[in-house]
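**Q** below is the sequence, then the predicted model.
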Amino acid sequence: MKTTIYNLFCLTPEAYERQVFELWMRYCIMLSFGKENDLQRLLANTALNNWYMQEFERFENRFLEYYADFAGKTSPDTLWAIYKDEFTKGLMCLRCPTLIENARKTNIIPQLN
């Protein structure tokens, strides 16, 4: 059986997607630090999100390459700690200045009901 990220961490796909979204939020929060109103622009930018998810998948595949053999031999909590520590640090350091600047220029129109 092929090891997937879900069975490596003993998570449902929904629970893992929640974690992925949380990491995306943290990434955008980090980029918007000190710049008012940037968070919504960054989160709403499709091009930036597509780039981030492409990089995320690359990092995720690399993590699976390194740690797939540990499935069932190491606790999911330990693997999750390694994932959050090593994997997310590398991901959080990535930047695509052009996409970030374009996202910051996006005009968000609030929709009030």
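**A** The structure has been received and is ready for your questions. Residues are numbered from 1 along each chain as shown.

**Q** okay, CA-based contacts and neighbour counts for the rest of this
**A** OK.

**Q** show me where the protein has helices.
**A** Shown for the chain, the helices assigned by DSSP state H span residues 5-9, 13-32, 38-44, 46-67, 76-82, 88-92, 97-104.

**Q** please identify the deepest-packed of those helices.
**A** Burial of the helices of the chain is given as mean neighbour count (mean count of other Cα atoms under 10 Å); helix 38-44 ranks first at a mean of 19.

**Q** who's in contact with F9?
**A** P76, D77, L79, W80 (Cα atoms under 8 Å, 6 or more residues apart in numbering).

**Q** and the comparison structure, right after this:
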Amino acid sequence: MKKQVIHILQITPEAYELLVISLYHEWCAQKSNSKKTLQKLLSCVPLFNWWYKQLDHFEKQFIEEATPFKGAISPQVAQDFYRETISGIYSIFSKPLIKKAYDA
């Protein structure tokens, strides 16, 4: 599925990795209240794995909606649409995993 997202966004696999890392950082920053808690969230592997599975659901939706336009839209429009489609990820969280990260 990553390959489909990369193809629609017209970016390299490395750029996709940076995008995912950036999104996770933004998400963690939104859920933390200090630099220390941000670091704890960023380094919690179970939390990242949970978040990545959630991102996968949003990316499936993106692929379904964007595939008919593949190649017909500019990379910037595709990336804007991607961000809009996955924006719901910022409103979800796993309370037990966040607590686990805070307690670590």
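**A** Here it is on my side, so go on. Quick caveat: nothing in here was measured; it's all calculated off a predicted structure.

**Q** save the contacts of F9 of the first structure as a markdown table, and put in distance to K89 of the first structure too.
**A** As requested, these are arranged in a markdown table below (distance: Cα to Cα, whole Å):
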| residue | distance to K89 of the first structure |
| --- | --- |
| P76 | 19 |
| D77 | 18 |
| L79 | 15 |
| W80 | 13 |
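
**Q** which one among those residues gets closest to F21 of the first structure?
**A** Checking the contacts of F9 of the first structure against F21 of the first structure with Cα to Cα, the nearest one is W80 at 15.7 Å.

**Q** how many other residues sit next to the equivalent of A71 of the first structure over in the second structure?
**A** Applying TM-score structural alignment, one finds that A71 of the first structure aligns to K70 in the second structure. For K70 of the second structure, the count of nearby residues is 17 (other Cα atoms under 10 Å).

**Q** look up the closest residue to K70 of the second structure, ignoring the ones flanking it.
**A** I8 (5.5 Å; Cα to Cα, 6 or more residues apart in numbering).

**Q** that neighbour and L97 of the second structure, how far apart?
**A** 32 Å (Cα to Cα, to the nearest Å).

**Q** go on, L23 of the second structure?
**A** From L23 of the second structure to L97 of the second structure the distance is 18 Å (Cα to Cα).

**Q** what does G71 of the second structure give?
**A** From G71 of the second structure to L97 of the second structure the distance is 39 Å (Cα to Cα).

**Q** over to I89 of the second structure?
**A** In terms of Cα to Cα, I89 of the second structure sits 15 Å off from L97 of the second structure.
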